[in-house]
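J.: Sequence first, predicted model second:
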Amino acid sequence: MTTPASVMPRATYRLQFHAGFGFKDATAIAPYLGRLGVSHVYASPYLKARPGSTHGYDITDHQALNPELGTEEDFSAMVAALRQAGLGQILDFVPNHMGVGGSDNPLWLDVLEWGPESEHAGWFDIDWDPDRRYLLNKLLVPFLGDQYGVELKAGNLALKYDEDEGTLAVWAYDTHKLPICPLFYDRILAHENAGLDRLSDLFSDLPMWRPQVAERARALKAELAALLNDDAEARAALDAQIASFNGDWKALDALIQEQFWRVAYYGVAGDDINYRRFFNINDLAGLRMELPAVFRHAHARIIPWVEDGTLDGIRLDHVDGLLDPKRYFDDLRAASTRPFYLVIEKILAAHEQLREDWPVEGTTGYDFTNLVLGAMINPAAEESFTETYKSFTGLVTPFAEIVRECKIRIMENEMASELNVLGRDAGRVARQNPMTADFTRNILQRAIKQIVASFPVYRTYIDMDGAQEDADRRDLDWAMAQARRGDSNIDPSVFDFLHGALSGQVVAAPKSGFSRTAVLRFAMKLQQYSGPVMAKGLEDTTFYRYNRHVALNEVGGEPERFGISANAFHKANAQRAKNWPHAMLGTSTHDTKRGEDTRARLAVLSDLPEEWSRQVTIWSRLLRARRGDIGGNAPPDRNDEYLLYQLLVGSWPVELLEQTDEAALQVYAERLKGALEKSMREAKLHSTWTAPDTAYEDAMQAFARDALDTNRGGFLASFLPFAQRVARLGVQNSLIQTVMKLTLPGMPDIYQGCEMWDLSLVDPDNRRPVDYTVRQVALADLEPRLEHVEGRGSLLGELLQDWHDGRIKLAVTALLLDLRREQTSLFATGSYEPVSIEGGKSDQALGYMRGADDQRLVVLVARYPGLRETDPDWGDTVAMLPDGRWTDWLSGRVVEGGQAVKLGELFDVLPAVVLRSS
């Protein structure tokens, strides 16, 4: 698959659309983004989503724009403004699921109304024949805040009539619409009123209209609306009937029991849910995108936008949720006659490679995020850092054991129902063959739990053809070996059967005794399950429990790997240049746990491990002594305390480094409070989202408030000098991170606002409003001053001295985006090779060369700023610069190649040089 260069982005800028930032706002900043130097806006989803959505992934109507973002006219004006600024568009799109609940998803409402008979019943991944027989032909709707009976008696479920549609529905909290099936309208309409009595009789006759029941019901609803609009007596009679139901909860319950839905307390979902969700989120229901009708419906707006040039590309969210990702990618490519850029959100394990036969440009860049971070972490500090963490917290459990424990917890709680279904399906398959007929659902379910807990990757990719790639076979074999040890009480033959089923081997030969389709469908369903379990167990649980160095606890990251070698760094980049030269390169996203500059700061701690250890000990004594807890036994526990110190160091606002501003401090305190709450609840140790432990949470929040208390400033007096030093050193990491993103193989993305400092905490903190006025003014001031190469060195030196305002990062970003515009082919298809660095401090720098045709570019970056501050002399360390005359694009310095060049001379202005052959 080859995507033409004409639609390939040069660089993108991510915009998060929501009610506070719509099409008009994007229109207003289009000229600024064009001047900054990106080629495309990379937009969050803007199809119609749940009201108040801050991310857009909860789409409720694929046919319409989100009205909270603006009108169709506003959208057209935005598209025109982007084009005028020389910008194309990449759209984020989620094929896996839709937003459900509420009252605004017509497909979901139709399924609730008609159950298995709905024309959309097969569009969602619903099990209409579950083991929970009370849900036979019913859809569980777990949206209640308390038990069903409690909410029913309290009047929080109420029958209502919609005069515009002529429909009847039960509403939960006036928010969730639960349609009454027209087959039961006669229960409500029957009355002495002649008009209602006539319609009651007609509705009771609906079964005689099969298979056109729904069409006939629509006609009768229209008649009902007309009658009630014209006949006040009939309307009053219906209102009285409705009031009688709402006044008698037993009568309302009897009506509810007849429907195709079963409304329930949200906590029931973990055990009894019978539709596939996005992870464990009840109001995001999985779509069966493998069905042609679903595919056509979901892409009814997207594909025409590609065809007419509104979109040059698509970013696909959560592709591992799809039953058959490759088939979907093929279908998507085939749906458009115009080529387009296509990248996918795919989390890769360290040993895992993206499938080369997938017709995509690459991933959305989480692997790159962690690669660049790894290059900034000093591996030599691992032993010291680990010892500090263990001695401070008392925690010694290996990371891998925590992951396994958390995955099992997810399967036994939030996602137990899906595990039950897999056990049932495995049992049905096993009973097809006498040799496996005695494997019970319980024993199979236990084995499946061990297998999924042992998966070293998010999922494998066997499909209905039954072919298994070597990578899948390797990962499945590993999981099986670990699973057998995980529960040795399970008969080995059970694992043998499941291994054969998940690999397709039990049906590889004819007359196996098993249904080939049933076996492969079971394997593919388990693949859909293993991904969410990994995500919830690793990203959303383990990453909040294991706090050795939280910068490493990033989406797609491996916190147990403390930094990477230069060889590993070069190997990864060379592979991307060869196989995925247009993959997206990201350092901040709407999902990253920490902002890119927060991580860059925290990376500095690996340069100062002994000082860090001393500081946290001092801070803990200061804060706990104030609370009368000399022994350190009162809450919060030491692990959460250790997390707090890292969050403070990483995200401490620039404006609070040198002076105290009570208003700014209060804003920061609220941000920190939200991050701590999420961290505690996601860790699921002392508190959870479903059962918050307010006593523990209050203790943690009070501890954080004490740290920020300026009236008792012992902690702040100790903390601020260290925070100032780390922040200053972190600037150097931020700059080399920016340089690497904009020069390494791939297509760089700038997350909204990150052309200046991004000291965000976990979402939703990273979706705060961006001050584009500040950025536009700064860029307008810098543009004329950056035009001439000769004067850049002194300008960038001044900006680095005054780094607090973020203009140094903006200047470097604009300069390198301009270079990408000048040397498009070099960055789009250029080769990659390491530049040799030799000498006593060779480990403190990285170098690489990009080349295409007669264009060459050498990039050198200095890492470990804490070490260099302590010992700034580079000594005999040199870079072996290729032949030629080179000009640093950033400083304007001219360097002669073909010789060893001293790094001390190259890094006298910035911790990076970008040498262009001349």
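T.: Perfect, thanks for sending it.

J.: Could you use CA atoms for every contact and neighbour count after this?
T.: Fine.

J.: quick check: longest helix of the chain.
T.: Ranked by number of residues, the top helix in the chain under DSSP state H is helix 714-743.

J.: quick check, residue 168 in a strand?
T.: Yes - the assignment for residue 168 by DSSP: H, G, I helix; E, B strand; the rest coil puts it in a strand.

J.: does the spatially closest residue to it that is not a sequence neighbour sit in a helix, a strand or a coil?
T.: Nearest-residue entry for residue 168: residue 161, 4.7 Å, with adjacent residues in sequence omitted and distances by Cα to Cα, 6 or more residues apart in numbering. Three-state assignment for residue 161 (three-state DSSP): strand.

J.: what's residue 161 in contact with, if anything?
T.: Counting by Cα atoms under 8 Å, 6 or more residues apart in numbering, residue 161 touches 167-169.

J.: Could you say which helix or strand holds the most centrally placed residue in the chain?
T.: For the chain, the residue sitting closest to the mean C-alpha position, by Cα atoms, centre = their mean, is residue 591 at 4.3 Å. Following DSSP states H and E, one finds residue 591 outside all helices and strands.

J.: Quick check, it in contact with residue 760.
T.: No - using Cα atoms under 8 Å, residue 591 is not in contact with residue 760; the gap is 11.2 Å.

J.: what's around residue 743, how many residues?
T.: When neighbours are counted by other Cα atoms under 10 Å, residue 743 registers 23.

J.: here comes the other one, which I'd like you to weigh against the first:
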Amino acid sequence: MSSQHPHLPASGKHLPISTYRLQLSKDFTFQDARKHLGYWQALGITDLFLSPILQAVPGSMHGYDVVDHRHISAELGGRNAFEDLADAAHRAGLSIIVDLVPNHMAVPTPVWINLPMWSLLKQGKDSPYSHWFDIDIDQPILMPVLGKRIGQVLADQEISLEQLAVPGEDKLGKQWVLRYFDHYFPVATGTEALPMEVLLERQHYRLAHWKVADEELNYRRFFDIDSLAALRVEERDVFDSTHALLLQLFNAGFIDGFRVDHPDGLADPAGYFHWLSEATGGAWIAGEKILEDAERLPSDWSICGTTGYDTAWRLTALQVDSRASLPLGTLMQSITGDSPSSYRQIERQSKAQIIDTSLAAEVRRIGQLLWRICQNDFRLRDYTFRSLLDCLRELIMQMPAYRSYVTVGQPASNISREIVQSAATRALRQLDSEHSDTMEVIVSLVLGDKIGSAALNISDRDRQEFLVRFQQVCGAVMAKGVEDTTFYRWTHLLCLNEVGSNPQAFGVSADSVHLFASDIQSNWPATMTTSSTHDTKRGEDVRMRLAVLSQYPTLWTQIVSDLRDTTQVYRPNDLDGRSENMLWQTLIGTWDDNGSISSPRLRQYLLKAIREQKSWTTWTNPDTVRENELLDFADQIICDPQVAEIVSRWHGETEQATAYTILANKALQLTMPGVADVYQGSEITQTSLVDPDNRRPVDFSALSKMLSHLDTKGLDFSDASSLDQSKLYLTAAILRLRRRLPDCFVSAYATYQPLALSTGYAVAFARGTAREGAQIVTIARRLPGVLARYQGDFRSEHTVVLPKGSWKDICSNEVFSAGTQSLEELLFKRGARILERVD
């Protein structure tokens, strides 16, 4: 890292100013991306940010299911096509950021697509890859692929022994393999002549019914996805092997920086980032670290910052009126039965369900490890397995963050102690008082403290493993229990249910955003800021439309009442209240000038959402009758002309406030401290929902034509004929400004200065450098719907104080002088205004 600042790239290494996220797939390859370099250059970005480029499972639409670290994805075009894209991008003045996936590899069908996994299944402990995967190698590796229990599968003769040439191992000739429909598995040498039942018993793996996985799986997964097996990149040779190609491309100049996927799953994130930074000579690296509420990124991580969820949720909550918490909570309770104060209870119930179902195998694994530690220590033997498991389970439920940030061999920090000990205090409130001494033992082990005799070597190794695995399980429970369960049950205001968000923080103040931004500028000046990603549950514009609900709570309550009355005649008798409240908000959040989103998109989203709720239907045990009733109900809603009339009434009342909110959010995100990321297509308005909806193709040619038209016309931002034009014009203007004045936005000496305002309905700050002072001013609306209800718009007494100098609007020729200026004039018909100092 740079000697100037510990969290900037090293001297001579590339520093992004703005990135444009591309979702590559077989339908949008390296060659396809090359065709649009001119558009991204014209837009003003400095870096293309590519989804994973290594060889993934054939047909993958995202690339996170890597199967071969030695090759660039053939479906994306292969290595030559990637290098051609990188060369062309560099000639166009664009650098390349690549998404790196260190935590896991795919367990594909057939398994031979992942040759290291195939080798492990074939040779067990004798495989050169036996230490690659986070697997209990002392027992057969569970392969939960069977549609029926093994006895019935054998009785039906659905497993056969065959000989064939395994792709990638052709030099070995034909091999004996076991076939189960589309699944193929290797046969251990010398076992092929055995009777089928004996043969299966002699393998290094165990074929099992898919339902066995949740309780008995013996390899760590990416969360609860059986087809993604965790890697041990904490082993240096595994790190070197899995990173060799990408580092080779980096050293050759084709890659300029990295985004690291899911570092919370790693055994030692700090150690991993140190290795990666060292291997790249201090490149720009951003980690997909999910920070909860006021949680801080560890300062000893050798990265430049996060991928921006911490900024995204604050900017969303900035546009949420906290005074609407009660009326919207009352509405939620009337529909769902959930009270506004029940969030923590729902969160705890959701985590408990995940611990007892989809992550039961992981929790049981560390429970048995904990039990072994106690049994092997004379002083700890009297703690029973049940008491240990009860305390462990409750402690995991009460953990408020993905990790406790304790590293093996290092003393726990004060922050780590506070995280774990406060969670233990909350956990004990849910347990009998007799569990207090048991909890004390677990807390000591989680923090790496000495307890008991700690004399036996086996115990020492087990303690180290427990310290690591506890954190890995906590992260998985947070992701699956909160983000993928609680956030689908809690329907107070859906825009607050986002990755890294705190739905209980119903709105945040401008002052808190200023404090956050100032801290980022001081400590993480090259972190990433974002508003939409491939993982957000709703795109930025959908979230902003939903934030407007809080600005019109009375009107929204009436709209929902009218919608329910209108649709009562075809409403399912047992419609789930949470699903219904989610449906009404989704309807409004995705209904734009073109009307509702299509039926297939809405059905796809609702099906995923209700199964993620895990209340009355699930992925593993779907209630298809009730599901179809809900989906058919949604179809009728979007085709009902009376519904369209009600929605039009909402839009008529809130259209301007919605436009202002969308534009204000974009302006703030692009001018806050950090590297500004633009998710593909989000330079105009989108109705994107959770993946795969947010991975829909983008018409870059149409965007390029729109931008060219706006540039040719010399359009004044306030006179744009559509919200799409306004957003594109504003986005391009800011990105071009960032490229022209990079030091004001991303540097060790960039500055962030809140500006004095006479009202809470706006946010204003200046960006510049320590040497030259303020150079750019951002002024954006906040809660425009509330202002419209109370006052109509800004009045003459609403002012902002501009820094010294003359200030020109970057989207027009208007110039303003320093000192007190009228917001009525500055923000007339605008969601935001960006000024550049011109004297």
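T.: In hand now; what should we look at? Since the model is a prediction, treat every value here as computed from it, not as a measurement.

J.: how many other residues sit next to residue 876 of structure 1?
T.: Neighbour count of residue 876 of structure 1, defined by other Cα under 10 Å: 14.

J.: Tell me if I'm right that it and residue 902 touch.
T.: Yes - the pair residue 876 of structure 1 / residue 902 is scored as a contact, 7.1 Å apart, by Cα under 8 Å.

J.: The residue nearest to the centre of structure 1 -> structure 2?
T.: With TM-score structural alignment as the criterion, residue 591 of structure 1 lines up with residue 535 in structure 2.

J.: Repeat that for residue 120 of structure 1.
T.: By TM-score structural alignment, residue 120 of structure 1 lines up with residue 129.

J.: and its match, helix, strand or coil?
T.: Under the three-state scheme (three-state DSSP), residue 129 of structure 2 adopts coil.

J.: do the same with residue 491 of structure 2
T.: Assignment for residue 491 of structure 2 (three-state DSSP): coil.

J.: The counterpart of it in structure 1 - how many residues pack around it?
T.: Aligned against structure 1 by TM-score structural alignment, residue 491 of structure 2 finds its counterpart in residue 547. Other residues lying near residue 547 of structure 1 total 22 when counted by other Cα under 10 Å.

J.: what does residue 537 of structure 2 give?
T.: 27.

J.: list the contacts for it?
T.: Each residue near residue 537 of structure 2 by Cα under 8 Å, 6+ apart is listed here: 497-499, 689-691.

J.: From residue 58 of structure 1, how far off is residue 286 of structure 1?
T.: Going from residue 286 of structure 1 to residue 58 of structure 1 by Cα to Cα, to the nearest Å gives 11 Å.

J.: what is in contact with these two at once?
T.: Jointly contacting residue 286 of structure 1 and residue 58 under the rule Cα under 8 Å, 6+ apart are 97-98.

J.: which non-adjacent residue is nearest residue 81 of structure 1?
T.: residue 27 (5.7 Å).

J.: Give the aligned equivalent of that neighbour in structure 2.
T.: Matched by TM-score structural alignment, residue 27 of structure 1 corresponds to residue 34 in structure 2.

J.: for residue 910 of structure 1, same thing?
T.: By TM-score structural alignment, residue 910 of structure 1 lines up with residue 830.

J.: So its match sits against residue 662, correct?
T.: No - Residue 830 of structure 2 is not in contact with residue 662 according to Cα under 8 Å; the separation is 10.8 Å.

J.: For the residue opposite residue 803 of structure 1 in structure 2 once aligned, grab the count of nearby residues.
T.: Alignment note (TM-score structural alignment): residue 803 of structure 1 maps to residue 722 of structure 2. By the measure other Cα under 10 Å, the count of residues near residue 722 of structure 2 is 11.

J.: cool, and residue 472 of structure 2?
T.: 23.

J.: what's the matching residue for it over in structure 1?
T.: Using TM-score structural alignment, the partner of residue 472 of structure 2 in structure 1 is residue 528.

J.: what do you get for residue 409 of structure 2?
T.: If you follow residue 409 of structure 2 across to structure 1 using TM-score structural alignment, you land on residue 465.

J.: Regarding its match, what is its secondary structure?
T.: With three-state DSSP as the basis, residue 465 of structure 1 sits in coil.

J.: now do residue 75 of structure 2
T.: Under three-state DSSP, residue 75 of structure 2 falls in the coil class.

J.: how close does it get to residue 102 of structure 2?
T.: According to Cα to Cα, residue 75 of structure 2 stands 21 Å off from residue 102 of structure 2.

J.: More neighbours: the two, which one.
T.: The neighbour comparison of residue 75 of structure 2 against residue 102 (other Cα under 10 Å) goes to residue 102, with 23 against 20.

J.: Over which residues of structure 1 does stretch 251-270 of structure 2 lie when aligned?
T.: Residue span in structure 1 matched to stretch 251-270 of structure 2, by TM-score structural alignment: 307-326.

J.: now do the same end-to-end measure for that stretch.
T.: Length of stretch 307-326 of structure 1, first residue to last, Cα to Cα: 22 Å.

J.: How far off centre is that stretch?
T.: Here stretch 307-326 of structure 1 is found 15 Å from its chain centre; the criterion is Cα atoms, centre = their mean, to the nearest Å.

J.: do the same with stretch 90-110 of structure 1
T.: 17 Å.

J.: That stretch: which residues count as buried?
T.: 90-105, 107-110 (16 or more other Cα atoms under 10 Å).

J.: Could you do stretch 267-274 of structure 1 as well?
T.: Under the neighbour-count criterion of 16+ other Cα under 10 Å, stretch 267-274 of structure 1 has 267-274 buried.

J.: what's the answer for stretch 422-438 of structure 1, then?
T.: In stretch 422-438 of structure 1, counting by 16+ other Cα under 10 Å, buried: 422-431.
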